[in-house]
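K.L.:
coords please:
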Amino acid sequence: MNFIEAAQSGIHNYVNFEGRAQRSAYWYWILFTVVVYAVAAGLDRILFETGEMAVTPLNGLAYLALFLPTLALAVRRFHDMDRTGWWVLLGFTGIGGLILIVWFCQPGTRGPNRFGPDPLGGV
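P.N.:
Model (predicted):
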């Protein structure tokens, strides 16, 4: 999966919390969101002359628009590791975000699991 395919997949599966997502799909989506946030922040600085830490309209809209697909993709990534999607709540704690980064860097289970077939096509 490449950057464009990951962005399209995230948009097409906007609130799909079922199935599995491979590691590359997740990390390319994260890269896509970082690019969107950076562009929105740059446009906010140009259009609204905002400061460094101000809440800005375009960046706020970008966060709102990308929150659900990012959450859904994180749940599908947990499914790929044969874990329940409720583990995503760990990310809302302070230290939990670090644990999620470690888990999301690990490969998913090979072959089908209780959440569906292997997105990489493994047997």
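K.L.:
going forward, measure contacts and count neighbours with C-alpha atoms only.
P.N.:
OK.
K.L.:
Residue 77 - how many residues pack around it?
P.N.:
If you count neighbours by other Cα atoms under 10 Å, residue 77 ends up with 28.
K.L.:
what comes up buried for the helix or strand containing it?
P.N.:
Following DSSP states H and E, one finds residue 77 within helix 57-80. Of all the residues in helix 57-80, those buried under the rule 16 or more other Cα atoms under 10 Å are 58-59, 62-63, 66, 68-80.
K.L.:
helices and strands around it, which ones?
P.N.:
Using 3 or more Cα pairs under 8 Å, 6 or more residues apart in numbering; DSSP states H and E as the contact test, the elements touching helix 57-80 are helix 3-12, helix 23-48.
K.L.:
again, 7 Å this time
P.N.:
helix 23-48 (3 or more Cα pairs under 7 Å, 6 or more residues apart in numbering; DSSP states H and E).
K.L.:
quick one more, to check against the first:
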Amino acid sequence: MDFVTAVKTCFAKYVDWHGRALRSEFWWWTLFTFIASILLSILDAVIFGYSFESGGILDTLFSLATLLPTIFVTTRRLHDVGRSGWWQLIVFTIIGIFVLLYWLIIEGDQGDNDYGPHPLGAGSEDLGEVFR
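P.N.:
Sure thing, here's the model as predicted:
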């Protein structure tokens, strides 16, 4: 999945926790939100005079607008590795941050799992090498 497709997919599935998300979908979305947040922080500083530490109105609005898609793409990514989306709450523990990061990085289950078919569709076992 490329950058634009991943961003479009995450916005299209704004509050959809069903199914699975490839690593590429999750990480392209993460890169998009990171870069957009930096750019909006710069705009806030230039236009409104906010400091980078205080957070400006544009960055705050963007963060609020992308909060739900971020939660739900993370849920779908956890589904891809056979975990419930509720495991996101593990970040509230110190060690949990590393466990969650590990699950977000590893390759998803090949074939179908309890959360649905593989995101690449039928024959995904053969295509898995291409998207690693």
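K.L.:
Once they're superposed, tell me the TM-score.
P.N.:
The pair, once superposed, lands on a TM-score of 0.93 when counted by TM-score structural alignment, normalised by the length of the first structure; 123 aligned residues with a Cα RMSD of 1.2 Å.
K.L.:
Look at residue 41 of the second structure and say how many residues are nearby.
P.N.:
For residue 41 of the second structure, the count of nearby residues is 23 (other Cα under 10 Å).
K.L.:
What sits closest to it if chain neighbours are left out?
P.N.:
Nearest residue to residue 41 of the second structure in three dimensions, chain neighbours excluded: residue 59, at 5.6 Å (Cα to Cα, 6 or more residues apart in numbering).
K.L.:
From residue 3 of the second structure, how far out is that neighbour?
P.N.:
Distance of residue 59 of the second structure to residue 3 of the second structure, given as Cα to Cα, to the nearest Å: 21 Å.
K.L.:
Mean per-residue distance, the host helix or strand of residue 104 of the first structure versus the second structure.
P.N.:
Using DSSP H and E, the element containing residue 104 of the first structure is helix 96-105. Once the two models are superposed, helix 96-105 of the first structure sits on average 1.6 Å from its counterpart in the second structure (mean Cα distance after the TM-score superposition for the first structure).
K.L.:
got a list of contacts for that helix?
P.N.:
For helix 96-105 of the first structure, the external contacting residues (Cα atoms under 7 Å, 6 or more residues apart in numbering) are 23, 90-91.
K.L.:
Tell me how far residue 66 of the first structure lies from residue 17 of the first structure.
P.N.:
Residue 66 of the first structure is 14 Å from residue 17 of the first structure, by Cα to Cα.
K.L.:
Between its first and last residues, how far does stretch 40-56 of the second structure reach?
P.N.:
Stretch 40-56 of the second structure has an end-to-end distance of 8 Å (Cα to Cα).
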